[in-house]
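*Asks:* Make a model of this:
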Amino acid sequence: MHDISILLLFVFIVGSYIQSITGFAFGLIVMCGAGLFSLASLEVAAFSVSALSMVNAAIGLYGGVWKQVNVKNLIMYFIACTPMIAIGVYLLSYFGNNALHWLQLLLGITIIFACLMSLMKPKKDAEPSRPWVYFIFGGISGIFGGLFATSGPPISYLMYRQPIALSVIRATLLSVFFISCLLRIVIMGVGGQITLPMIWISVIGFPCVFITALLAKRYPPNISPQVIKRIALVLLLLSGVSLSVKALL
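*Replies:* Reported below is the predicted structural model:
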């Protein structure tokens, strides 16, 4: 148990470091590590990702950043996202108890899909997307968020296509991450699915993530963040393929 916790904490540190430099991948790295190396159950790993990502998003929104959020589209997004998060949480619980191999295969496919979306550089649209587009992406992100606490790639891809200021995009995405993680935790709490191992790993993971984020900000590497991002995406893509193959064997 202690060995597994230490290895998972190391994955937290790696994910936090890359997240701090590139702005993405914490959830993908933690879920991939947990699934590929069996460091913890996927339910426990997903909960810890939700809890720690919510803290990270709250810090990012602090200082008035939240005032730049695109509220109208955020509401439409969560009308679709909220019930899909609940469905995703249920599916994770069901598969986790009855079909672990299928769950690992689904996680592998999700990681592959997320990496491919992140590798594509979205071009700015001439006009802002209509509300129904946010509704559709909310449903897709909700499923990913409920299953594996990885709702980021679909909505990030959509937001970076919008002809709006980057500060608005960043504030809106941080709000999406915070509310999505909060909803996931609340849904799990109402369903009585939060366990002591989930809470314990999240608590001991917090200082690792927080300290790593501070150090990465204070002592950034000499390598370009874009280079690190592409290296991380390629490694995640290969890991997603390996996880899918592992589930099928």
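*Asks:* Could you use CA atoms for every contact and neighbour count after this?
*Replies:* Noted.
*Asks:* where does the most centrally placed residue in the chain fall, helix, sheet strand or coil?
*Replies:* For the chain, residue 150 is the residue whose C-alpha lies nearest the centre (CA atoms, centre = their mean; 3.2 Å). Classification of residue 150 by DSSP: H, G, I helix; E, B strand; the rest coil places it in coil.
*Asks:* Also residue 122?
*Replies:* Applying three-state DSSP: residue 122 is coil.
*Asks:* What ranges does this protein have for its helices?
*Replies:* For the chain, the helices defined by DSSP state H cover 2-22, 26-37, 42-61, 71-98, 100-119, 131-148, 152-159, 166-190, 196-218, 225-248.
*Asks:* Find out how far the fifth one is from the centre of the chain, if you would.
*Replies:* In this case it means helix 100-119. When C-alpha coordinates are averaged (CA atoms, centre = their mean, to the nearest Å), helix 100-119 and its chain have centres 12 Å apart.
*Asks:* Identify the residues contacting it?
*Replies:* Contacts of helix 100-119 with the rest of the structure, by CA atoms under 8 Å, 6 or more residues apart in numbering, involve 28, 31-32, 35, 92, 95-96, 144, 148, 153-154, 157, 230, 233-234, 236-237, 239-248.
*Asks:* One more, please, to line up against the first structure:
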Amino acid sequence: MTLLEHVFFLLCVALAAGAQTLSGFAFGLLLLSLTSLLDIAPMQDVAIVISMMTLANFLTVFGWRWPELDWKRLMPVLGSSLVGVTAGLWLLHTLSGSMNVLLRILLGLTIVVCAFILVHGGAMRKTVSGPSAFASAGLVSGVLSGLFSASGPPLVYLLYRQPLPLPTVRNFLVIALASNAFFRLVMVAGTGDLTWGIMALSLEALPVVVGVTWLVRRYGMGRSVEAIRRLVCVLLVLSGLSLLVPGLAALVR
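*Replies:* Next up is the predicted model:
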């Protein structure tokens, strides 16, 4: 990467971190879409950086102290996520290289669908969903983690519709996303794709994520949460379409 590409990469990280802090989601999807559109770094490398940032977020939130967790509902998610991450990484390696156009189309489609799901949410349930619902969400989350290191949307959609205390939901999400990131990093390291260059890129991004998160929490949290969520979703849809439309056009030529 050139110096200018590093600057643009950090700007993308800052924008994604700000959107994540204001809206509660979108860091991975937004960073992947922006870096793919600008062709700054390979999608696979950026996905690893996102996994590293997810683990850093876990340590920032909890340190070395584990919170009280709903293990009854968390275990189906973790078990199915492990299967999903494995399948997602296999898909990523299959579609990389000569089928890179298909990978960009899949990323664009994923971003658009996730944006619509997150903005429309869904009605709050009167009772907590059963283990099969949590396992299904974990499986889809794992596949998205393996492909793009963007495992949040399926779990966000499921959990924020449950009649559970908000701290329980947040702790659940942080643990589940960090677990997916850990599974993914272990598998990536096993294939030799976790290089020193990617680790350096992660260290480069970390202070930007921490700094932007602190600034937004201190000075930018007075805005309407719903308006910000919709703005972030519009940005996601636009970036997703920017990947999807050219990819489809290239495919039909």
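*Asks:* What is the resulting TM-score of the chain superposition?
*Replies:* Overlay of the two chains. TM-score (TM-score structural alignment, normalised by the length of the first structure): 0.94; 248 aligned residues with a CA RMSD of 1.5 Å.
*Asks:* before we move on, the earlier item: buried members of the contacts of helix 100-119 of the first structure into PyMOL, please.
*Replies:* Buried residues among these (16 or more other CA atoms under 10 Å), as a PyMOL selection:
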select buried, resi 28+31+32+35+92+95+96+144+148+153+154+157+233+234+236+237+239+240+241+242+243+244+247
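*Asks:* so how far is residue 45 of the second structure from the spatially closest residue to residue 181 of the second structure that is not a sequence neighbour?
*Replies:* Leaving aside its sequence neighbours, residue 181 of the second structure sits nearest to residue 51 (CA to CA, 6 or more residues apart in numbering; 4.7 Å). Going from residue 51 of the second structure to residue 45 of the second structure by CA to CA, to the nearest Å gives 10 Å.
*Asks:* the more surrounded of these two?
*Replies:* Neighbour count, other CA atoms under 10 Å: between residue 51 of the second structure and residue 45, residue 51 has more, with 28 against 19.
*Asks:* need the contact list for that one.
*Replies:* 149, 178, 181, 182, 184, 185.
*Asks:* Residue 73 of the second structure contacts residue 131, doesn't it?
*Replies:* Yes. Judged on CA atoms under 8 Å, residue 73 of the second structure makes contact with residue 131 at a distance of 6.3 Å.
*Asks:* Those two: who's more crowded?
*Replies:* Per other CA under 10 Å, whichever of residue 73 of the second structure and residue 131 has more neighbours is residue 73, with 18 against 15.
*Asks:* Tell me who's in contact with the aligned partner of that one in the first structure.
*Replies:* Structural alignment (TM-score structural alignment) places residue 73 of the second structure against residue 73 in the first structure. With contact set as CA under 8 Å, 6+ apart, residue 73 of the first structure has these partners: 131, 134.
*Asks:* again, only using 10 Å
*Replies:* 129, 130, 131, 132, 133, 134, 135, 172 (CA atoms under 10 Å, 6 or more residues apart in numbering).
*Asks:* ok, now residue 189 of the second structure?
*Replies:* Contact analysis of residue 189 of the second structure by CA under 10 Å, 6+ apart lists 48, 195.
*Asks:* ok, it to residue 46 of the second structure distance?
*Replies:* Counting by CA to CA, the gap from residue 189 of the second structure to residue 46 of the second structure is 15 Å.
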